[in-house]
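J.: attaching a predicted model along with its sequence, questions to come.
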Amino acid sequence: MAFDFSISERVEVQRQRIEDFVAAELIPLEQQVFRDGWTDALRTDLQARARAAGVFAPQAPAELGGGGFRFDEAAVLLEEAGYSLLGPVALNCAAPDEGNIHLLHLTATAAQRERYLVPLASGEVRSCFSMTEPPPGAGSDPSALRTRARRVDGGWVLNGEKWLITGADGAAFSIVMALNEGDDVAEGATMFLVPTDNPGFVLGDHLNTIDGTFLGGHLQISLRDCFVPDEDVLGEPGSGFAAAQVRLAPARLTHCMRWLGAARRAHDIAVERAVGRELFGSPLTGLGMAQALIAENEVDLHAARAMLWHTAWVLAEGSRTSEESSRTKVFVSEAVCRVVDRAVQLAGGMGTSEELVLGRIYRDIRSFRIYDGATEVHKMSIAQRTARRAAKRVQARGVGA
């Protein structure tokens, strides 16, 4: 048995390039973006800079213009990109595009790759993923899907409501999940590629969420007799839930990578500030309660990284990783939120401000404990798998008695 946590020279060189790019090109722009918001013009400019610096899309296949790094190598690089909240967009490794690039690379036809994947991977366009629905529709429980797909001559007609669809404003297309209906089609859900200029794909209001750094917001979407031709079915009809797992397990891990970088940034800001502050006749870093916050952050960051690297390696080696990714998503999402919360506390009043960046990270990171499977849902899944294994052991002992 061998455990190797070494980072190859190629990955370390690329990590350093990303670190330098983030420091030189992105951190100086943060306050402007926090104040004025994202625009696609700024995204295009930053992605051009990232391409020129040789750091664009490290996780994307090389044949699509990306870095071509393995998934476990991407864990190192996407953490570095996440050190600035602008980094994932600038490097074209942000949600939802990163997950859609991965899904399309694995499941799209040759024609779909040319029409949808190539421009998405290059940063020419943005995309969104339309699965979440208003209650009682699909959220943490995809089986509650209420959007329907009905077979018609030459294609399908979709009807339903979606909400909290990240990046929909300005996206060129969406991957839409819908439940098949009718006796003439396979049971289950199907994924559809839907250009956002389709007259049946109707953009609704922006939902005013606590986060503020996702380009394109979080929108309500109405599907109103939305016709999708057969050539825009992604994968096989009825295979939507299985295809979703192809996307969701890696996507929840890349969220972990990016947010780990943001949490490390928050910790660094707070500790560097604490080093220079004196309270009650002592440096802040010499006070026991401040030391506890710093030490607890160090432990959480290290443990989160170790867990993430292991799960990313399992996936890179070709395993499905459903259970591992659930455990990692639970731990990392909770750990990074703890880290940022302690960093805010350590920094004091200015820790709540966007001027110190901590306030914005705090706002944006909170939702991570909910999307891509809420903590409680993943815990339920982990417990159910554990109970099934225990039941099998008990049954085996009974049979052998």
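T.: Thanks, I have the structure now.
J.: from here on, just use CA atoms for contacts and neighbour counts.
T.: OK.
J.: so what's V330 up against?
T.: R369, T375, H378, K379 (Cα atoms under 8 Å, 6 or more residues apart in numbering).
J.: how far does the helix or strand S325 falls within sit from its chain's centre?
T.: Per DSSP states H and E, S325 falls inside helix 322-347. The chain centroid and the centroid of helix 322-347 are separated by 14 Å under Cα atoms, centre = their mean, to the nearest Å.
J.: presented hereafter is structure B, for comparison with structure A:
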Amino acid sequence: MDFAIPSHIAAMREQISQFLVEKVYPNEQTWFDYDEKAYPACSEDHPEIKQLQAEVKELGLWAGHLPREAGGMGLSIMEYGLLNEIIGRSYFAPRIFGSNAPDSGNAEILWHYGTPAQHEHFFWPLQQGDVRSFFSMTEPDVSGADPTLLQTTAELVDDQWVINGRKWYSTNANGAGFGIVMAMTDPNAPTHLRYSQIIVPAEAPGLTLVRPISVMGHTTGGGHWEIEYTDVRVPAENLLGKRGQGFAIAQTRLGPGRIHHCMRWLGQAQRAFDLMCEYSTKRVAFGGPLADKQMVQHWIAESAAEIQAARLSVLHAAWQIDQAGAKSARIDISLIKFSVAAMLMNVLDRAIQVHGGLGVSDDTPLAFMWRQGRASRIYDGPDEVHKMVVAREILKRYGYPERKA
């Protein structure tokens, strides 16, 4: 088993790391301030971000999640994961490198399931960073853990889809050019064939941004929006993929996406770890630096062990996808989804504790990372669902009968 990082990927990781140190980290606070003061305008459209995107394109580091024919880098899941480990260290870096959620996931499914016309009107502007997008799936009135309960409907009337319903956590909706909406198109079909995904331009009459959802006291950046769809009409050809294929498309989007998330969480954990270690050597209390204290040494050792274990688990899951597809790696993907999210919060908590009052302020990235990171245990499937999936698959090997939830 070869643990060496391929030389071309190692070179890219170093290039990205240097780019972050020189051009991203020094400007983060400026962009955070912009998000606060200019909202609902968002830093993702800031001229400095746009300039850095152009530089990344010149470096050939744009859109690592897409194949070359789609204007991407043509990387394997593992290769892209290794880059994401570095890109994930900054909240702003995924946008700068053309791979931020939800645009990256939307671009992937548009590329794989979109028609030539959809490629022209939606995929390429999104891929090039000319527009932003949102993904409307979760709803406030039903459990997001069980998407078979979604209530938003789309009825085909005179060659138009008429969409009605309410969504929330439609991230990135402010200033987006379009969204992809999950809606019930066939209520009498088998459960997992009832839903379809439909492309909806943001300016469509009847689409209303109701409110930005305040998350732990913040509504800035791309934001998490509640959206009302009232008799929203779009052409029948805005259907993405085939009718009733909504869940299949969602799984295409979520499998590799969870690898991307986990590698970015590893990047955040590593940055928090670095900050913790650096601060512990400089901050003096009770006669010496914090690094002398046994408890702090334990936190550093525990964090190092958890980061390493999580990293190897994620790379193994990525390797499995590259070898045999996301379906074959289903259990490993669920394993890393909840274990890496827990690791991230553990490391962030220790880093904040070492920093004391500074850690809960916004004078370091730690508090922001913690606020963002807490949601990692919920989105893309809550921890409890992934643990249930893993446990049931393992128990089958011991004669446990398969049952419906």
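T.: Happy to help now that I have it. Just so it is clear, the structure is predicted and the values come from calculations on it, not from any experiment.
J.: got a TM-score for the two of them?
T.: After superposition, the two chains reach a TM-score of 0.92 (TM-score structural alignment, normalised by the length of the first structure), with 391 aligned residues with a Cα RMSD of 2.1 Å.
J.: where helices are concerned, which of the contacts of V330 of the first structure count?
T.: Per DSSP state H, helices hold the following members of the contacts of V330 of the first structure: T375, H378, K379.
J.: please, a ChimeraX command that selects the buried ones among the contacts of V330 of the first structure?
T.: In ChimeraX, this line selects whichever of those come out buried by 16 or more other Cα atoms under 10 Å:
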select :369,375,378,379
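J.: quick one on the thing from earlier: mean per-residue distance, the helix holding S325 of the first structure to the second structure?
T.: When the second structure is superposed, helix 322-347 of the first structure averages 0.9 Å from its matched positions, counting by mean Cα distance after the TM-score superposition for the first structure.
J.: can you check which part of the second structure that helix sits on?
T.: In the comparison with the second structure, helix 322-347 of the first structure aligns to the range 330-355 (TM-score structural alignment).
J.: what does stretch 20-35 of the first structure give?
T.: By TM-score structural alignment, stretch 20-35 of the first structure lines up with residues 18-33 in the second structure.
J.: repeat that for stretch 139-146 of the first structure.
T.: Going by TM-score structural alignment, stretch 139-146 of the first structure sits over residues 144-151 in the second structure.
J.: list the buried residues in the matching stretch.
T.: Quick answer for stretch 144-151 of the second structure (16+ other Cα under 10 Å): G144, A145, P147, T148, L150, Q151.
J.: what do you get for stretch 59-78 of the second structure?
T.: 61-66, 70, 72-78.
J.: what residues are up against the alignment partner in the first structure of D130 of the second structure?
T.: By TM-score structural alignment, D130 of the second structure lines up with E124 in the first structure. Shown in contact with E124 of the first structure (Cα under 8 Å, 6+ apart): T44.
J.: ok, E124 of the first structure to V89 of the first structure distance?
T.: In this view, E124 of the first structure and V89 of the first structure are 13 Å apart by Cα to Cα, to the nearest Å.
J.: show me what the helix or strand where M12 of the second structure lies packs onto, helices and strands only.
T.: Following DSSP H and E, one finds M12 of the second structure within helix 7-19. Contact partners of helix 7-19 of the second structure among helices and strands, from 3 or more Cα pairs under 8 Å, 6 or more residues apart in numbering; DSSP states H and E: helix 77-87.
J.: what about stretch 124-131 of the first structure, distance to the chain center?
T.: 13 Å.
J.: count of neighbours near G216 of the first structure?
T.: Other residues lying near G216 of the first structure total 21 when counted by other Cα atoms under 10 Å.
J.: that one -> the second structure?
T.: Matched to the second structure by TM-score structural alignment, G216 of the first structure sits across from G222.
J.: next one: the closest residue to that match other than its chain neighbours from D380 of the second structure, what distance?
T.: Nearest-residue entry for G222 of the second structure: N172, 4.1 Å, with adjacent residues in sequence omitted and distances by Cα to Cα, 6 or more residues apart in numbering. Distance from N172 of the second structure to D380 of the second structure, counting by Cα to Cα: 16 Å.
J.: which one's more surrounded, the two?
T.: Comparing N172 of the second structure with D380 by other Cα under 10 Å, the one with more neighbours is N172, at 23 against 18.
J.: quick one: the helices in the stretch 101-250 of the second structure?
T.: For the stretch 101-250 of the second structure, applying DSSP state H, counting those that start in this stretch gives helices covering 103-113, 116-118, 124-127, 246-282.
J.: including distance to N164 of the second structure and mean neighbour count, could those go into CSV?
T.: Shown next, in CSV, are the helices of the stretch 101-250 of the second structure (distance: least, Cα to Cα, whole Å; neighbours: other Cα atoms under 10 Å):
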stretch, distance to N164 of the second structure, mean neighbour count
helix 103-113, 21, 22
helix 116-118, 22, 14
helix 124-127, 25, 20
helix 246-282, 17, 21
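J.: what residue is smack in the middle of the second structure?
T.: Centroid-nearest residue in the second structure: A101, 4.6 Å away (criterion: Cα atoms, centre = their mean).
J.: what do we get in the first structure for it?
T.: By TM-score structural alignment, A101 of the second structure lines up with A95.
J.: residues contacting that match?
T.: Contacts of A95 of the first structure by Cα under 8 Å, 6+ apart are A251, H255.
J.: again, only this time at 10 Å
T.: The neighbours of A95 of the first structure, taking Cα atoms under 10 Å, 6 or more residues apart in numbering as the test, are 88-89, 101, 127-129, 166-167, 214-215, 251-252, 254-255, 258.
J.: next one: it from L248 of the first structure, what distance?
T.: Here the criterion is Cα to Cα. By it, A95 of the first structure lies 11 Å from L248 of the first structure.
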